[in-house]
Structures are given as structure tokens and as C-alpha cells.
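In: okay, predicted coordinates and the sequence, questions at the end:
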Amino acid sequence: MKIYQLTAVQRVSTASGYLRLATESDRSLLIEWLSAFLSEIDQAVSEDVEHQVDNRLKEQNTYFWVDSTPVSVASGKQVLPTIGRINLAYTPPEYRRQGYATACVAALSQKLLEGMPPLFPNSRFSQSHSQSYLSSDWVSPHLRLAPILIHLKCID
């Protein structure tokens, strides 16, 4: 796993739509999409998917990118005061190559960045820069983080 320092998010996607928190009414869609995601990364899909979805809904950490209908999903949360984690990003095949995942992850990254305190609260640097760290646990080599996060520095 690598950890990246995020200092700013630059919107490079021109995808229309907006970020929306997943709700209980999205449960069946989340189960379907999480199952598809797990299949695509060669992870076993089990009955545990429903439990995972229920936890995500309870923790309110899963968001859809909506362009008249949900077209992409990402989960992320603040795990420590200056550390956020995005651990799911999925777009169904029929919505791919339209910038939806890029827009979704960028908006969620910005949301996480805005919710975190400055790294150095008593310095002049913190007055003009908010910083956080994002960790990625994507294990599949065919999944790539779109070029939406700028000013990243890998911290091994």
C-alpha cells in the first residue's frame, strides 16, 4: 500500500453530474455494483456483500456520481485527523470512458480534503494550504487512479 499526500484537487473531468451521498434507497444498486466490482478484481463475491453495503450506508461513506441517474460510485472516509481513504471506485461498463469515475473520485477527494484540519496548524504554510493523506489499497493491476489528484507526493 502506498500513501499519497494530497494538497489540492484539480477538476480535469468534463463529465456532467454531481456527487450524492448513497442512502438506504440505493441499497440494491450498491449490492449489485459492489458484487460487480469484486468480480472484476477477481475477489470472491459472497453473502458478505450485503453486510458490507449495510456498513457503508450506516457509516455514510459511499457516494454516487449522478448524471440524471447514478453512473459511478466511490467510498471514502477520514480515518485519522489528517488521513482519508478511498477504497472503492466503480463505474458499470455502460458508463465507462465518459469521465464519471474521474469526476466522482475528484469530488470525493475534495470533500475529504476540506474536512481535514491543516497538517501544521500553527505555521504560515497552513494558512494557505490544507493537506491530507490518502491511502490506496487497490490491489488489482488493471485498476488505475485517474489523473485527478494533483500535488501528490508518495510517502513510502
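Out: Arrived safely, thanks for sending. Numbers count the residues shown, from 1 in each chain.
In: make it CA atoms for all contacts and neighbour counts henceforth
Out: Will do.
In: list the contacts of the closest residue to Tyr95 other than its chain neighbours.
Out: Once flanking residues are discounted, Tyr95 sits nearest to Val71: 6.1 Å by Cα to Cα, 6 or more residues apart in numbering. By Cα atoms under 8 Å, 6 or more residues apart in numbering, the residues touching Val71 are Phe64, Trp65, Thr91, Pro92, Tyr95, Tyr100.
In: now, which of the residues you listed lie within helices?
Out: Judged by DSSP state H, the subset of these located in helices is Tyr100.
In: presented hereafter is structure B, for comparison with structure A:
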Amino acid sequence: APAGRGRVATEADVPLVAAWTTEFAEAIGDEPAEDYTGFVTERISEGRLWLWEGPDGRPVSMAAVSRTIEGQARVHLVYTPPAERGRGYAAGVTEAVSRAALDGGVAQVLLFTDLSNPTSNALYQRLGYRPVTDHLGVTFTG
């Protein structure tokens, strides 16, 4: 595990996590929403959003898990701000949120990743995730 520790995000983390969610959307090429406050508050209030705190106790990475449906939950919103990357924080928070889901009774924890990102793909495989299938998103225009 990297230096620091994982913890469940709290209401006090909402402004930071909402800002990071905007950054995450931009980083993956999505058009960010105007305000993610409600989106992250729901995940935080249900204990489904985790933060990794660096050695100084400051949040440095986040990851969330979906609600469980048919025994499955999906890890999403894995994000580390650029200045904090390269220290293993995403690995720490992804492992923490995945472990929490499994410990909570989830039978299968899923994770979708971008095949063109070898860094995240290697990380997830080191954590025990295995490729199952590929998906392609297609947008049709008028």
C-alpha cells in the first residue's frame, strides 16, 4: 500500500470531491456537469465514496462504488489530481473501496477502464482485477 490510509469520505469532503469529479469528467473527455454536489453527496451519505489520505493526512485520491445490484457493484470515479500522481494513491483507494464492497457482502466487484490507458490497466490487474470483455461506446449524430 502507498503511504497514508483509506477512509470513507464525509460531508465535509463534498466541496473537494465535487471539484475532483469535475476534473475527472474533463480528464476522460466528458462534458462536466454544472454542479456535482448532489451526485457526490449521495455517494458519501451512503458510505460509497472513499478517499486516500497521504502521509500528511490530506486527501490525495478518490474512488467510489455503485450500489449493489444482483450481487455486483462497480468501482468508478477513480481519480488522483495530476500533482499527486505516481505515488500509488489510486491503487490504495481502489483497493480500499473494493475491499469495503467485498467485506460488505458484494459477490463481484467490477471496474470499467479505458483500454488506451496502460497505466490504469496495469494497476487494476495488479490489484486482482481481470479483463473479461471489451465495450465500445458509439454516439450517433443526426
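Out: Received the coordinates, thanks. Only a predicted model underlies this, so the values are computations on that prediction, with no experimental measurement involved.
In: now list the buried members of the contacts of Val71 of structure 1.
Out: Buried members of the contacts of Val71 of structure 1, scored by 16 or more other Cα atoms under 10 Å, are Phe64, Trp65, Thr91, Tyr100.
In: distance to Leu134 of structure 1 added to those residues, as TSV?
Out: Converted to TSV, these look like this (distance: Cα to Cα, whole Å):
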residue	distance to Leu134 of structure 1
Phe64	19
Trp65	20
Thr91	20
Tyr100	20
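In: mind listing what's buried along stretch 75-84 of structure 2?
Out: Quick answer for stretch 75-84 of structure 2 (16+ other Cα under 10 Å): Val75, His76, Leu77, Val78, Tyr79, Thr80.
In: map Ser46 of structure 1 across to structure 2 for me.
Out: Matched across to structure 2, Ser46 of structure 1 falls on Ala33, judged by TM-score structural alignment.
In: which one is its match nearest to, not counting chain neighbours?
Out: Leaving aside its chain neighbours, Ala33 of structure 2 sits nearest to Thr22 (7.2 Å; criterion: Cα to Cα, 6+ apart).
In: three-state assignment of the corresponding residue of structure 1 for that neighbour?
Out: Counting by TM-score structural alignment, Thr22 of structure 2 corresponds to Ser35 in structure 1. What DSSP: H, G, I helix; E, B strand; the rest coil gives for Ser35 of structure 1 is helix.
In: do I have it right that Ser35 of structure 1 meets Val45?
Out: Yes: under the criterion of Cα atoms under 8 Å, Ser35 of structure 1 makes contact with Val45 at 5.9 Å.
In: more crowded one of those two?
Out: Per other Cα atoms under 10 Å, whichever of Ser35 of structure 1 and Val45 has more neighbours is Ser35, with 19 against 13.
In: quick one: that one from Leu145 of structure 1, how far?
Out: Per Cα to Cα, to the nearest Å, Ser35 of structure 1 is found 20 Å from Leu145 of structure 1.
In: and Asp67 of structure 1, by the same measure?
Out: Computed as Cα to Cα, the Asp67 of structure 1 to Leu145 of structure 1 distance reads 21 Å.
In: next one: Gly17 of structure 1
Out: Distance of Gly17 of structure 1 to Leu145 of structure 1, given as Cα to Cα: 20 Å.
In: who has more neighbours out of the two?
Out: Neighbour tally, Gly17 of structure 1 and Leu145, criterion other Cα under 10 Å: the higher count belongs to Gly17, 17 against 13.
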